[in-house]
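A.B. asks: Predicted model and sequence below, questions to follow.
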Amino acid sequence: MEKLEALKRLFPGKVDLSESERLRHGKDEGYPEARPVLAVVYPEGVEDVQKALRWAREWGVAVIPFGAGTSLEGHLYPVREAISLDLSRMNRVLEVRPQDFSCVVEPGLTRKALNQALKGTGLFFPVDPGADASLGGMAATNASGTTTVRYGGMRQNVLALQVVLASGEVLELGRGVRKTSSGYDLKDLFIGSEGTLGVITRLTLRLHPLPEHVHTLRVFFPGVEEAAEASYRIMASGLPVARLELLDELAMRALNRYLKAGFPERPALFLEFHASTKEALEAERASALELVREAGALEVEAATTEEERRRQWEARHQAYWALVHLFPGHRFLITDTAVPLSRLPEMVRFAQGLLREMGLTGNILGHVGDGNFHTLIPVLLEDYPKAEAYAERLVEKALELGGTCTAEHGVGLRKRKFLPKEHGPALEWMRRLKALFDPEGLLNPGKVV
């Protein structure tokens, strides 16, 4: 094929045409369909990205940026002929500025690799979606995670971006400062754009001091409603909680089978507090214990060592794989929604009741300190449409309560249908922005809008 020969000449040693890699780059972790891309290209710098986009314009082939492949909503599925632009070779830490609490990195660097590189500086990058995702991909989906309740998600922790437009033009967006009022905020427009407006080729990130004192709790409840109510009370109290995670009894059972964790098999809140003094930490802990007991807590366990704390949060991050292990041969529908904090107990109650009403087994867990939770539903292939119907009703309820169809997974293909109801006339302006930045529709077409 002439276009592929031209691509290989343009990128000697940087193009993979194998069936396995083409298929791996045409699917993500949560979308049920997969389709091989035309080719996988591995750029090693911004000039390579520009060359790839020039080739794409010449041949009319779409381009899908690829980080670590951990997205969930069909972001990577090619709706038409496309190449995958795998940025994993652009994985350097370009600069660490401890005095400015910031660093400059390439998009293919993963969050774990960055924190490893920061060892000895007294600083860390806090955004933790669980998966060892690439930082460029995390910005592209506005990722968040367990620490967002205190430190914010990607939008709060990206100071500046370098992006390449479909035209090949390179833009520098934002500045390496804590705040600016200079001009329109194009940087935040690209965060969460899912590769539909441009390709991120460099990020300036905000870093945070490592906490001096950490206290971690596991609190067990008779039901998920009581756990959700406790989470709301903690947030309403103003306590500076650093992590606040809900896991239901199914998650705890799965973790006990998968990791031999030895947890009580009841709904739980996993909490963590970060403080600069032991006195402050003890005061926060005592207040939290009073609040959870008022909400009906049955049992409280404390992680007393760094190793135990690490095991607790590793268990939280392994919850999905524990469920996969508990339900072999099943597909999983994974969805996320978020509602205002005051409506969280109601939303959790609805989600649990809807599972019973529809005869589905499902797992409720998530970042409830942000009003955000996930529902994971294991189904056999023939029951997948029922799980999709459940997810649709869940989103409709979230929107009814003033929430959103996705708090952190992004829109991709799966959640496009909910955007008209959530955004109204603003959706048309999003489409106009897409057409302005990508008039030929080459960048991850079919996604978001």
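C.D. replies: Perfect, I can see it now. Numbers count the residues shown, from 1 in each chain.
A.B. asks: Going by C-alpha atoms from here, please, whenever you check contacts or count neighbours.
C.D. replies: Fine.
A.B. asks: what comes into contact with stretch 311-323?
C.D. replies: 130, 131, 247, 251, 254, 255, 257, 258, 259, 261, 303, 376 (Cα atoms under 8 Å, 6 or more residues apart in numbering).
A.B. asks: May I have the distance across stretch 4-23, first residue to last?
C.D. replies: For stretch 4-23, the first-to-last residue distance is 17 Å (Cα to Cα, to the nearest Å).
A.B. asks: Go ahead and measure how far it is from the middle of the chain.
C.D. replies: 29 Å (Cα atoms, centre = their mean, to the nearest Å).
A.B. asks: Can you mark which positions in it are buried?
C.D. replies: By 16 or more other Cα atoms under 10 Å, the buried positions in stretch 4-23 come out as 7, 8, 11, 14, 15, 16, 17, 22, 23.
A.B. asks: Could you do stretch 224-241 as well?
C.D. replies: Going by neighbour count (16+ other Cα under 10 Å), the buried part of stretch 224-241 is 224-235, 240-241.
A.B. asks: Point out the ones among the contacts of stretch 311-323 that are inside helices.
C.D. replies: Taking DSSP state H, the ones among the contacts of stretch 311-323 that sit in helices are 251, 254, 255, 257, 258, 259.
A.B. asks: And for this structure, the residue most distant from the center?
C.D. replies: Distance from the C-alpha centroid of the chain peaks at residue 2, with 38.0 Å (Cα atoms, centre = their mean).
A.B. asks: That one and residue 271, how far apart?
C.D. replies: 57 Å.
A.B. asks: Put this next to the first one:
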Amino acid sequence: MKASLPLRSFSTPCRSQFRPGFYRRTPSSSPRRWNSTNSSSGAGPASDAASSTKAFWTTSRALVLAVAASSGAYAFASTRGSLSSTAQAKEAPRYGDIKQFEKAIAELRTDLGEDAISTDDDDLHDHGYSEWSSVNADRLPVAIAYPKTTEEVSKIAKVCHKYRMPMVPYSGGSSLEANFSAPYGGMTIDFAFMDRILEVHENDLDVVVQPSIQWMHLNKELENTGLFFPVDPGPSAKIGGMVGTNCSGTNAVRYGTMKDWVVNLTVVLADGQIIKTRRRPRKTSAGYNLTGMFVGSEGTLGIVTEITLKLAPSPEQMRVGIVTFPSIRDAASAAMQVTRRAVPVQSMEIMDDVQMNVINRAGGTGRVWKELPTLFFKFSGTKAQIEDSIRITKEIVKNNKSTSFEFAKNEQEGHVLWSARKESLWSMLSLRKEGSEVWSTDVAVPISRLPDIIEKSKEELDDLKIFASLLGHIGDGNFHTSIMYNRKDPDERARVETVVHNMVNRALEMEGSCTGEHGIGLGKKESLVSELGPDTINVMRNIKRALDPHWLMNPGKIFDYSTDSKPTSITDLESGRLAGAQKKD
């Protein structure tokens, strides 16, 4: 039953597919196990563009394109980019050829079992293309590996290292900047079978988990302990990806981001070596902070296989409140002042009038909302602490022209009030017409600049004259925009791109960040250079080269091999091959 990898000739080069359809895919509870002769239909894209992309990609085509790119792209890249002020760039890395990749797949099937490696066309598409992402790579992975243990991940890394095959880690698949795409093909490592809680230390307030456990499932399992894991991004997010992007969520204003809750990591390096970044105490001064280095590295430094997470005591009580304002600037000013007064809110979220209108039109929350800029609050703690927090917050919002202040009387009412925030994205998606899609992005700024950037961004969103809303975790200076547009209209897409880029550039001008929690991936590499500068990026490159000299770990993400070196498109490669053949003839 071993899948063959025939090489087919073709003359039409692959074309980059940007967000061809934004649909919701419910992940299956376990991966499909195929070889290339046993293909399942799987979950299909919801647009013609996505369907045509999928139809084009067969196992053999994916292999041919990936190998062409991986073996040739860096060979064409310039090596003039400086590593630092004193060091020169080394020769760009080269990846294996078709025969080497076939050997790697065959060797891993022998070591791990036939079902551990998939080359099914649907599987390659699902792992290489994302309906969520603002950009997608030109290529798909060559194969998908499904390890069950850290030791199996180490075997995969050793074989991929031996045959110079790129490796891309994959857990929830819900990232927004093509963080798990495979621009150089290679092996995607899916942790679907590594989704367990390994140890719970209630008295130490920590837990050891594998990368593919969902954070919501983790909290469900912890319900009887009186503890919970407070980082809460989108419901489909899994711990491995959350580590990779240093994500956060609605609780960040009180509990911080992912980096604040990771105690240690077990990591497989590019050559298969297994390391543990530190031991389990919450406090240590023992050497470099390797844990912090891997958090947010998006799998470019190593493959995380086990995570020790801090836990927090579940709050004694919780109250939810919503406040409306006449303008988005009034809401943002109130949020800034609540933060400045150090009111211990658990969550503070903002949604503009457009988003509230979308929620009403979608009708999924069971009530009608005022279509005004709205702040959503969660207060938690003892009864006395909550009452004090509410008193101060009422005073602040009143001074900022609030038009209404509503509090939940019980847990059920609290769930209803908070449902508007939780249903925000799905409400917009439910109103899509055929051919439309949603572009979601985020920035972060110093808290004092929130009113300025939100007001200006809101003006530009309104000027688009399409569904374009502003929402997000305003309590820590991080907010998002969601824009629904017609992908078949080049003028409309160009206007949307301008607004998004203006928002990012505006955040950088305010000493902010191009991303608060989505990561860099493929989509924001140029913005990262603008934010940090080439010297800082070169320090990151040197760290990566030290751990991954052959550039095998999730290559192409965050930054390229050198300042002057950018991946050559498959169109350029194919055109060059055909031109060379014609010249020879």
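C.D. replies: Looks like it arrived, so ask away. Quick caveat: nothing in here was measured; it's all calculated off a predicted structure.
A.B. asks: Trace residue 368 of structure 2 over to structure 1, please.
C.D. replies: Matched by TM-score structural alignment, residue 368 of structure 2 corresponds to residue 262 in structure 1.
A.B. asks: And for residue 397 of structure 2?
C.D. replies: Using TM-score structural alignment, residue 397 of structure 2 pairs with residue 292 in structure 1.
A.B. asks: show me the contacts for its match.
C.D. replies: Contact analysis of residue 292 of structure 1 by Cα under 8 Å, 6+ apart lists 219, 230, 231, 233, 234.
A.B. asks: And it, how far from residue 303 of structure 1?
C.D. replies: 17 Å.
A.B. asks: JSON lines for the buried residues of stretch 224-241 of structure 1, including secondary structure and distance to residue 212 of structure 1?
C.D. replies: Formatted as JSON lines, those follow (DSSP: H, G, I helix; E, B strand; the rest coil; distance: Cα to Cα, whole Å):
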{"residue": "224", "secondary structure": "helix", "distance to residue 212 of structure 1": "32"}
{"residue": "225", "secondary structure": "helix", "distance to residue 212 of structure 1": "33"}
{"residue": "226", "secondary structure": "helix", "distance to residue 212 of structure 1": "31"}
{"residue": "227", "secondary structure": "helix", "distance to residue 212 of structure 1": "28"}
{"residue": "228", "secondary structure": "helix", "distance to residue 212 of structure 1": "29"}
{"residue": "229", "secondary structure": "helix", "distance to residue 212 of structure 1": "30"}
{"residue": "230", "secondary structure": "helix", "distance to residue 212 of structure 1": "26"}
{"residue": "231", "secondary structure": "helix", "distance to residue 212 of structure 1": "24"}
{"residue": "232", "secondary structure": "helix", "distance to residue 212 of structure 1": "26"}
{"residue": "233", "secondary structure": "helix", "distance to residue 212 of structure 1": "26"}
{"residue": "234", "secondary structure": "helix", "distance to residue 212 of structure 1": "22"}
{"residue": "235", "secondary structure": "helix", "distance to residue 212 of structure 1": "22"}
{"residue": "240", "secondary structure": "coil", "distance to residue 212 of structure 1": "15"}
{"residue": "241", "secondary structure": "strand", "distance to residue 212 of structure 1": "15"}
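A.B. asks: what's the closest of those to residue 412 of structure 1?
C.D. replies: Of all the buried residues of stretch 224-241 of structure 1, residue 412 of structure 1 sits closest to residue 228, with 28.3 Å by Cα to Cα.
A.B. asks: The stretch 1-150 of structure 1: strands as residue ranges?
C.D. replies: Secondary structure of the stretch 1-150 of structure 1 (DSSP state E, counting those that start in this stretch): strands located at 15-16, 39-41, 62-66, 82-86, 93-97, 102-105, 123-124.
A.B. asks: same thing with the stretch 351-500 of structure 2?
C.D. replies: In the stretch 351-500 of structure 2, the segments counted as strands under DSSP E, counting those that start in this stretch are 374-381, 404-407, 436-444, 468-472, 478-486.
A.B. asks: would you list those in a markdown table and tack on distance to residue 144 of structure 2 and mean neighbour count?
C.D. replies: Shown next, in a markdown table, are those (distance: least, Cα to Cα, whole Å; neighbours: other Cα atoms under 10 Å):
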| stretch | distance to residue 144 of structure 2 | mean neighbour count |
| --- | --- | --- |
| strand 374-381 | 41 | 24 |
| strand 404-407 | 49 | 14 |
| strand 436-444 | 28 | 23 |
| strand 468-472 | 34 | 24 |
| strand 478-486 | 32 | 22 |
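A.B. asks: Out of those strands, flag the one nearest residue 229 of structure 2.
C.D. replies: That would be strand 374-381 among the strands of the stretch 351-500 of structure 2, by Cα to Cα, at 14.9 Å.
A.B. asks: Next, give me the two most distant ones among the contacts of residue 292 of structure 1.
C.D. replies: Maximum distance among the contacts of residue 292 of structure 1 (Cα to Cα): 13.9 Å, for 219 and 233.
A.B. asks: got the contact list for residue 232 of structure 1?
C.D. replies: Neighbouring residues of residue 232 of structure 1 by Cα under 8 Å, 6+ apart: 341, 342, 344, 345, 369.
A.B. asks: sorry, back to before: now the residue farthest from the centre of structure 1: how far from residue 414 of structure 1?
C.D. replies: From residue 2 of structure 1 to residue 414 of structure 1 the distance is 34 Å (Cα to Cα).
A.B. asks: Residue 300 of structure 2 sits in which helix or strand?
C.D. replies: Residue 300 of structure 2 is part of no helix or strand when elements are defined by DSSP states H and E.
A.B. asks: for the one 5 residues further on, same thing?
C.D. replies: Using DSSP H and E, the secondary-structure element containing residue 305 of structure 2 is strand 303-310.
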